[in-house]
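> build me a model from this:
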Amino acid sequence: MNGSTLVNIGFFVLVFGILLIFLGSIIQSTSSDNNNDNSSKTEIKTGGVILIGPIPIIFGNDKGMVITGVILGIILMLVAYFLFYRH
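Okay, here's the model as predicted:
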């Protein structure tokens, strides 16, 4: 794989991610069960993975999100190893 192919793949992945965010926000705002009733309780779960080099920093406010972050961190570490450190 040459450099221009990787740049094109990266560009398309970036555009695809932006389109997914845009599409998700449109679907959420036009949802039929999006009422203004204050009696319904909404629970928000957050989590994330930050990679500094090959070392992941994982955070979250829910046990399930942290476990998902750990799995995602391991996958990203393996991808980084195979792309950059394997000769």
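> for the rest of this, base every contact and every neighbour count on C-alpha atoms.
Fine.
> for V49, the count of nearby residues, please.
Residues within reach of V49, counting by other C-alpha atoms under 10 Å, total 19.
> count the neighbours of the residue nearest to it when sequence neighbours are not counted for me.
Once flanking residues are discounted, V49 sits nearest to I58: 4.6 Å by C-alpha to C-alpha, 6 or more residues apart in numbering. Residues near I58, counting by other C-alpha under 10 Å, number 18.
> and for the protein, the residue most distant from the center?
Relative to the C-alpha centroid of the chain, counting by C-alpha atoms, centre = their mean, S39 is the outermost residue, at 30.6 Å.
> what's the following helix or strand after the lengthiest helix in the chain?
Scanning the chain for the longest helix, with DSSP state H as the assignment, gives helix 3-29. Elements were assigned by DSSP states H and E; along the chain past helix 3-29, the next helix or strand is strand 47-52.
> what comes up buried for that following strand?
G47, G48, V49 (16 or more other C-alpha atoms under 10 Å).
> alongside the first, I'd like the structure of this one:
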Amino acid sequence: MSTDILSAIGLTIIFVGLVLVIVGIVSGIIKSSKKERNENQREETKTEYGGVIFIGPIPIVFGSNKDMAKMALIIGVIMVVLIIAFVVLSYVV
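A predicted model of the protein is given here:
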């Protein structure tokens, strides 16, 4: 693998992330507009969050509940494996 291919993969991952963020924002806007239309029906909405912060190779995981923290941990482990794989591939090729 050349550096061109690895650069293309990195840019593709960044682009996919941006698209997912935009889809999430649009989805939230659509849900909130539907909620305003249905004011007669009161629904409790619960927002959950989770995230991963990398300090060097160590992921720090947080979440609003155990399920979100588990999901963030799984995503963090997958990201660490991908980072290690890309680093190894860049030295092998």
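> which residue lines up with the residue farthest from the centre of structure 1 in structure 2?
Using TM-score structural alignment, the equivalent of S39 of structure 1 in structure 2 is R42.
> for V49 of structure 1, same thing?
By TM-score structural alignment, V49 of structure 1 lines up with V52.
> residues contacting that match?
Residues in contact with V52 of structure 2 (C-alpha atoms under 8 Å, 6 or more residues apart in numbering) are P59, I60, V61, F62, A72, L73, G76.
> which of those fall in helices?
Under the assignment DSSP H, the contacts of V52 of structure 2 contribute A72, L73, G76 to helices.
> hmm, which of those residues are the buried ones?
Using 16+ other C-alpha under 10 Å as the threshold, A72, L73, G76 are the buried ones among the ones in helices among the contacts of V52 of structure 2.
> center of structure 2, which residue is that?
G17 (6.9 Å).
> quick revisit: could you dump the ones in helices among the contacts of V52 of structure 2 into TSV and include distance to K34 of structure 2?
Below are the ones in helices among the contacts of V52 of structure 2 laid out as TSV (distance: C-alpha to C-alpha, whole Å):
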residue	distance to K34 of structure 2
A72	29
L73	33
G76	34
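> before we move on, the earlier item: centre of the chain versus the longest helix of structure 1, how much separation?
Put simply, helix 3-29 of structure 1 sits 12 Å off its chain's centre (C-alpha atoms, centre = their mean, to the nearest Å).
> quick one: it to structure 2 mean distance?
If you overlay the two and look at helix 3-29 of structure 1, the average distance to its match in structure 2 is 2.0 Å (mean C-alpha distance after the TM-score superposition for structure 1).
> which residues in structure 2 does that helix align to?
Going by TM-score structural alignment: helix 3-29 of structure 1 matches residues 3-29.
> buried residues in the matching stretch?
So, applying 16+ other C-alpha under 10 Å, stretch 3-29 of structure 2 has no buried residues.
> report the two of the contacts of V52 of structure 2 separated the most.
F62 and G76 (10.7 Å; C-alpha to C-alpha).
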